Structures are given as C-alpha cells and as structure tokens.
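Chemist: Okay, here's the prediction I keep looking at, along with the sequence it came from:
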Amino acid sequence: MSADPASITPAGQTEPITPSTLRLAPKVVLHDHLDGGLRPATIIDLARESGYAELPTEDPEQLGRWFVDSANAGSLVQYLRTFGHTVAVMQTLGALRRVARECVEDLAADGVVYAEVRFAPELHLEQGLTLDEVVGAVLAGFDEGQRTAAAAGHRIVVGCLVTAMRHAARSTEIAELAVRFRCDGVVGFDIAGAEAGNPPTRHLDAFDYLRAHCMRYTIHAGEAFGLPSIKEAIGYCGADRLGHGVRVIDDITLPPGVDPAADSLAGARLGDVANYVRDKRIPLELCPSSNVQTGAVADLASHPFNTLARLRFRVTVNTDNRLMGDTTMSRECALLADQFGYGWNDFERFAVNAMKSAFIPFDKRMELIDGVLKPGYAVLIG
C-alpha cells in the first residue's frame, strides 16, 4: 500500500485534504467486516486466553504485517484464508463482546459517524454458543462501544448486518435470525464467502423470507466472479445493495480514446445490467484497497471507482477488512484523493450516498445527513 498522500487543497476550498483533516470529516461505512477489523494486540490476548496456539507470531506489529502480506494474494480465496485466525479467537461471549466494542471505538476515533458492521454468526459456534447468544454478545459490544465513543466526544451510530456463508446451507436460518433481532440492532442481512461455484441463487428461500418480512439485504457480488454474479444478485435475488459490485464496469463501454478519469464521459454506453444498477440507484459498496488485494482490479489507478462516480452511479467508500488492508476510512479517502484528485465536495457526496443507502429508517438517515454530514463538510469546504 502506498504512503499517505501529501496535502491536497483543491481550488475554492479552505481546509486542505490531509490525513488529520480526513479523520475529522464525518464518514459513513456500509461494508466493514467484524472479523476483518480486529486489533493485532487483541488477537494475541484472545489467543492466549483461549489456548489458541496457531498464530504466526505474538508480536503485534509483526502480526499486523503478516495479515496484510498474506491478504495481498491477488485472490479472494487466498485472502479469505487469513480469517482462520481471527474467527478462531472469537468463540466466546467475552471475546465477541470485546471485539465488537473495540470495532466501534476504532471506527469512531477515525471520524465514522455511521457504520454497518457485518459478521457471520454461524462461524462462532465452535465452543457451544447458540446463534442467538452470538448475536446478543456482538450487539452488547456495539452498544458499549457507542457509549464509550460518545463519552470520548465521538458520536457514532452502528447497525449490525448478519451474514450467511454462501457455501453453507444455513442462509434461511440466518435470515430468520436477522428478523428476530431487528428491534435490537440488526438492520439487515448479507451473504458472503467465495463467489465462484456459490451463486446467490442457491439462497432464494432466504431472500424470499426476508422480503416477506420487509427486511433489507445486501449481497456480495461482482468482486471475484464478475458481471454474472451481479445480474443474479439483482435480477433473481432482489438485492438492495451490492457488496463490492466493482465488476459492473464490465458492462460499460467508453468511447475510444476517452480517459476514464475525465470529468466528462459523454458517449459511454451502458449495458442492460449497468443501466439497471444506475437507474434503480442500487448502491455499490466499493472497497478500493481490498479490491486490489483480492485481484478484483489490478491496482488503484485502474479501479473503476472514478468512472462509476463520474457516470453518477451511487458509489460509496468502504474499508471491507481494516486488519487485512491495514486501512481506515480516512486512509481509503486519502488514497482516492491522491489517485483521482477528489475534494471535500466529492467526499460529502460519497458520504451522503452511503447514508441514503443505509438500512435504518428514513428519518434517522435524514437526521444524520442534515445534522451531521452536511454541517461537518460545510466547515471543511468553507
């Protein structure tokens, strides 16, 4: 990963874009995995407590670097293997509650004002916990983290997405779990895991159940498998959002000689899938650094984020897995500013895009947009 970019002050703006000012900017993240955001020191503590002896090192700095280096495999399957260590130490109520609390504290300290954090309850049953106990512990940790952050002067609202593993057969059970906890902090549902060979249409019963109960859901699609997975997610499964969705670019043709980074992309031709995604304002949960790590794109310069943003897709900026990417929301924004020249107006739009797309009630979304996001960016824009 490249170093933090130098200070950038786009024309007409008061505050320069720097790592410190980006941390102050109010941010919204919709795609952040609980088991992909642990502090290295916490992993070591929990491993010692549980007797887990498989960590590659017990030095926090070296362990953090190991996760990043191992995740830089250019393959989603290889990337996902790093989660074996984090999931292994998240098998007790205390561990789940601690990890959830620290997740909220870390996001809040980075200037995130609203987050939807996802995890797969079915992966945390190895020591006899029930699905309900797992979700209850995580929600308790989120609540504690929000209170701790507020006491430190960092207001944050956190919603939980429960995830079903796409290669398993528990998606309907997990959908029922999501509905059961909808009044306690669970705001939606997701399916995740290796895309190839595990199409979302294997889980139609779960999506039918969610729709019957008016529950919102996102689907990991268009990350590793490409455009067909996006078509299935929206055409057959009815996804409200696309987890990543980066390969929608495969259905867009730019005129010969047009620079994808240009402000004007007049003449771009969108296929049926891309048109549907844009016309329906289906949010794209784009994760720039992670998309490079998993090989969804070759490098940040070739990431379609800017093309999709200029074509007015509903793009959002996300971290995916902060541990594996050694990243934060501020860092993702800094990388995008460095690569594409974005200013505060752009980051305000991306944050509002995300807040509009959140799985909480409309009035709560508007409270954060009008009461937090817009005033916060007004100070930066000047």
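Modeler: Here it is on my side, so go on. Numbers count the residues shown, from 1 in each chain.
Chemist: okay, CA-based contacts and neighbour counts for the rest of this
Modeler: Noted.
Chemist: Mind naming the longest helix for the protein?
Modeler: helix 131-151 (DSSP state H).
Chemist: Give the other helices and strands that that helix contacts.
Modeler: Applying 3 or more C-alpha pairs under 8 Å, 6 or more residues apart in numbering; DSSP states H and E, we find helix 131-151 packed against helix 93-109, strand 157-165.
Chemist: residues in contact with the first one?
Modeler: To tie it back to what came earlier, the one meant is helix 93-109. Residues from elsewhere that reach helix 93-109 (C-alpha atoms under 8 Å, 6 or more residues apart in numbering): 23, 34, 37-38, 42, 46, 89-90, 115, 129, 133-134, 137-146, 148-149, 154-156, 158, 328.
Chemist: Are any of those buried, and if so which?
Modeler: Using 16 or more other C-alpha atoms under 10 Å as the burial test, these include 23, 34, 37-38, 42, 46, 89-90, 115, 133-134, 137-146, 148-149, 154-156, 158, 328 as buried.
Chemist: hold the first one in mind and look at this next one:
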Amino acid sequence: MTDDGFAPAPALSPDLVRRAPKALLHDHLDGGLRPQTIIELAAEAGYDALPSTDAEELGRWFRDSADSGSLERYLETFSHTVAVMQSADQLRRVARECALDLAADGVVYAESRFAPELHVEGGLSLPEVVEAVLAGLREGEAEAAAQGTPIRMVSLLTAMRHAAMSDEIAELAVRYRDQGVGGFDIAGAEAGFPPSRHLSAFEYLRRENAHFTIHAGEAFGLPSIWEAIQWCGADRLGHGVRIVDDITGPTGTGGDEPTLGRLAAYVRDRRIPLEMCPTSNLQTGAAESVAAHPISLLKDLRFRVTVNTDNRLMSGTSMSREMQLLVDEAGWTLDDLRWATINAMKSAFIPFDERLAIIERVVKPGYAALAAAT
C-alpha cells in the first residue's frame, strides 16, 4: 500500500508496452535504418567509409557517436546513412523496412520525415526521391497488413535550415500531398539558422492550406519557439522541450507552483503539439535524464505532449523503449501512454475523419484491452 492508503499502480511489463497501440509523429527516415541494411547497401554501392561492417558493432558505433551531448556531433552520424540512400531502390528498401519495423513495434500510425535534397547525389531528381520513398512506404504497409500488424504511414518532406531549397521542398509537399505526403518540416542546427529565414516557404504552405511542423526549442531556446509559432505559423513544434524555460516553479527556477509565461501559456492554450523525443534529448544535452525530462512536467500541466523516437538508429531506441523508459524512470501509467497516443493522433497530418477512426477503432479499444489485462 502507498502512504495514502491506495494500492500502487501495477507495473507495466515490456510485453504490455510493446502491445500498446502507438502513434509516432517525429521519426527521421535516414535516422532509422537497420545496421545490416546499411552494410548491404554500402557494399552494393561501393561505399567503403563505414566504421564497421559488423551489424552489432555498427549499431553500437552510431549510438556511441550520438551520445556526445552535442546536436552538431549528433547530426554528423547521418553522413553514413545518407550515403546509402542515393538510388530509387535504396530509398524504397529503407522506407519499406521503416514501415515494417514500426508496425512490428506496435505503431499503428507514423509520419516518417526525410529531406529530398539530401538524396540527389546519385542523379535522382527531387520528385523521383519522393516517389521512391512513397513507394517503399506503401510496400511496407501492405506487408505489415498481411502480417497482421497494420500501420498507416505518411511522409513529411524536410528542408534543411542551412540550405536555400525550402521553397522548392514546400512546393513538392503540396504537389504530393494527395499521394502520401502529409506536410513539411525544417531541420538541422538551430543556432544561427532561425526558421524565419524560410518565411516564404511557410507563407506558401499557408496559402495552400498545407500542414507544417518546425524543429524548434531543442538545442536553442525560447526565441526559436517564438519565431516558429508567431512568425512562421507552425502547426506543431519538433521537440519544443525548451518551452520549460518559460515556466517557473517546481522546475528549479523558484516558487511553489508552476507559473506559465506568456509564450508557454500561448502554446498550451492553443493546444500546439509538442513532438517530444526523450532519449534523443538526453543525447544532445537538452535534458539530463528521463526522470528529469520536461515531458512529465508538461504532461502534468496538460500541454499537448506526444512521445516520439526522433532517430531510432542513433538513439538505439523504439517507441516501445521510449514509453518503457517513461514508465520505469518517470512513473508514467498506462493512462498516460494512452493520453499521449491520443494527443499524437489528434495532431496527425491526416484528415480529421481518418484521425478519429484510428482513435476510436484502434487506439481506445487497444488500450482498453490492455487495461483489462493488468
């Protein structure tokens, strides 16, 4: 019994968490390759710069390299994955395996983001890159359904902050939005590359009634979040973890009760989704531990929090692992996981009726069955 006389909540086993329906909004295609796939594609392409050709060692190298505490160093690991994603066949295979791996982990809806401009070194055009990835996602969906683990896959097209192709990528997102592209994103190092540099792309997307999310508030603070929302009009925030800098109280900045600043209150009031990635944030130094990660405070304050993987290869993670860490180290319950999953589905870049169908027919019944089994 606990001090207040109630029985403690039952522990959530890894098997139960794995079986929980999951929705994933923030997952990078080039950050989720299977190590063995990288090795095989590198051999086929004659790419000889891999640090190892042993799958276990290569996977460990990616995780160790990403554990530096620096976002810039973290991003360097992508040179190897991008190098083996330069042909239509390579992209199709990676996308297909992404869908299969997520489905096997209990993910029922996922948005996989990638930067088309990074995959043209082999001679593909930007449309050919997009079409190859979409074909792979469809193949993966079909195979997953045949295996009894159905998943709905959507792609997001990412523009790089330091480049000057955001207008072209935004136009691609609109061009392919009825063929599996859900929206647009910008990514890359935040410092020195504010989202407002890409304002024309965001204005175009708004005129076209298109969805977009912006990486903001990960390695940089409140100004990045403010620009993403108030200048650029982001529908969602990629990470957004630094919104806690605008909250005083139990976060360590003084006071007995949390007090929201103007920006934090606006984010909460407008129900702007936060695509939070706990393990990734530990690696880049945006948080010290899962137990101390702001995601739990923001959950308790009823921000629209979602749980995500970011880069499964670099973080050695999965949605099940992210959820299990929150359960084991931050005290999350099955109800918390259900709430975050519904938050993600409410925030997905697909039509309302499709979001509602997944919530009512898949997520809620799935969690009800798990609750009955505990």
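Modeler: Sure, I can see it. Please read these numbers as outputs of a predicted model, since none were measured by experiment.
Chemist: Tell me the counterpart residues of the longest helix of the first structure in the second structure, please.
Modeler: The alignment of helix 131-151 of the first structure onto the second structure (TM-score structural alignment) covers residues 126-146.
Chemist: Quick one, which of the helices and strands packed on helix 131-151 of the first structure gets closest to Gly245 of the first structure.
Modeler: Judged by C-alpha to C-alpha, the one of those that comes nearest to Gly245 of the first structure is strand 157-165, at 17.1 Å.
Chemist: How far off centre is that closest one?
Modeler: Chain-centre distance of strand 157-165 of the first structure: 11 Å, with C-alpha atoms, centre = their mean, to the nearest Å.
Chemist: again, but for stretch 307-325 of the first structure
Modeler: So, by C-alpha atoms, centre = their mean, the centroid of stretch 307-325 of the first structure is 8 Å from its chain's centroid.
Chemist: In the second structure, what stretch matches it?
Modeler: So stretch 307-325 of the first structure sits over residues 297-315 in the second structure, by TM-score structural alignment.
Chemist: aligned partner of Ser112 of the second structure in the first structure?
Modeler: For Ser112 of the second structure, the residue aligned by TM-score structural alignment is Val117.
Chemist: Same check on Val17 of the second structure?
Modeler: In the first structure, Val17 of the second structure lands on Leu22 (TM-score structural alignment).
Chemist: what does Ser224 of the second structure give?
Modeler: In the first structure, Ser224 of the second structure lands on Ser229 (TM-score structural alignment).
Chemist: Following element in sequence after the helix or strand containing that match, please.
Modeler: Here Ser229 of the first structure, judged by DSSP states H and E, is contained in helix 227-235. For helix 227-235 of the first structure, the following helix or strand on the C-terminal side (DSSP H and E) is strand 241-244.
Chemist: Average separation of that next one from the aligned part of the second structure, please.
Modeler: Taking mean C-alpha distance after the TM-score superposition for the first structure, the mean distance separating strand 241-244 of the first structure from the aligned residues in the second structure is 0.2 Å.
Chemist: For the helix or strand following that strand, what is the distance to the chain centroid?
Modeler: Next along the chain after strand 241-244 of the first structure, taking DSSP H and E as the criterion, comes strand 252-253. For strand 252-253 of the first structure, the separation from the chain centroid amounts to 25 Å (computed by C-alpha atoms, centre = their mean).
Chemist: Can you give the contact residues for strand 252-253 of the first structure?
Modeler: Under C-alpha under 8 Å, 6+ apart, the answer for strand 252-253 of the first structure is 268-271, 274.
Chemist: In the second structure, point out the residues matching it.
Modeler: With TM-score structural alignment as the criterion, strand 252-253 of the first structure aligns to 247-248.
Chemist: once aligned to the first structure, how far is the matching stretch on average?
Modeler: Overall, stretch 247-248 of the second structure averages 0.2 Å from its counterpart (mean C-alpha distance after the TM-score superposition for the first structure).
Chemist: aligned partner of Phe67 of the first structure in the second structure?
Modeler: So, by TM-score structural alignment, Phe67 of the first structure is matched to Phe62.
Chemist: Same question for the match of Ser112 of the second structure, what's its three-state structure.
Modeler: What DSSP: H, G, I helix; E, B strand; the rest coil gives for Val117 of the first structure is strand.
Chemist: Hmm, it is touching Gly159, no?
Modeler: Yes. Val117 of the first structure lies in contact with Gly159 (C-alpha atoms under 8 Å); the separation is 6.4 Å.
Chemist: The longest helix of the first structure relative to strand 157-165, how many degrees between them?
Modeler: Interaxial angle, helix 131-151 of the first structure versus strand 157-165 (axes from the mean of the first three to the mean of the last three C-alpha atoms, to 10 degrees): 150 degrees.
Chemist: With the second structure overlaid, how far apart is helix 131-151 of the first structure on average?
Modeler: Mean deviation for helix 131-151 of the first structure: 0.2 Å (mean C-alpha distance after the TM-score superposition for the first structure).
Chemist: by how many degrees do that helix and helix 93-109 diverge?
Modeler: Using the same axes, to 10 degrees: helix 131-151 of the first structure against helix 93-109 is 40 degrees.
Chemist: Contacts for helix 131-151 of the first structure, please.
Modeler: Under the criterion C-alpha under 8 Å, 6+ apart, residues 93-94, 96-105, 108-109, 121-122, 124-125, 155-158, 160, 177, 184-185 lie in contact with helix 131-151 of the first structure.
Chemist: What distance do you get for the alignment partner in the second structure of Ala108 of the first structure to Ile247 of the second structure?
Modeler: Counting by TM-score structural alignment, Ala108 of the first structure lines up with Ala103 in the second structure. Applying C-alpha to C-alpha, to the nearest Å, the value for Ala103 of the second structure to Ile247 of the second structure is 36 Å.
Chemist: Equivalent analysis for Glu322 of the second structure, please.
Modeler: 24 Å.
Chemist: if you count what's nearby, which of those two comes out ahead?
Modeler: The neighbour comparison of Glu322 of the second structure against Ile247 (other C-alpha atoms under 10 Å) goes to Ile247, with 23 against 19.
Chemist: How about the contacts made by the closest residue to the more buried one other than its chain neighbours?
Modeler: Nearest non-adjacent residue to Ile247 of the second structure, counting by C-alpha to C-alpha, 6 or more residues apart in numbering: Leu260, 4.6 Å away. By C-alpha under 8 Å, 6+ apart, the contact list for Leu260 of the second structure reads 246-248.
Chemist: where along the stretch 251-382 of the first structure do the strands fall?
Modeler: Using DSSP state E, counting those that start in this stretch, the strands of the stretch 251-382 of the first structure run over 252-253, 269-270, 284-286, 315-317.
Chemist: In TSV, list those strands along with distance to Arg216 of the first structure.
Modeler: Below are those laid out as TSV (distance: least, C-alpha to C-alpha, whole Å):
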stretch	distance to Arg216 of the first structure
strand 252-253	27
strand 269-270	27
strand 284-286	15
strand 315-317	17
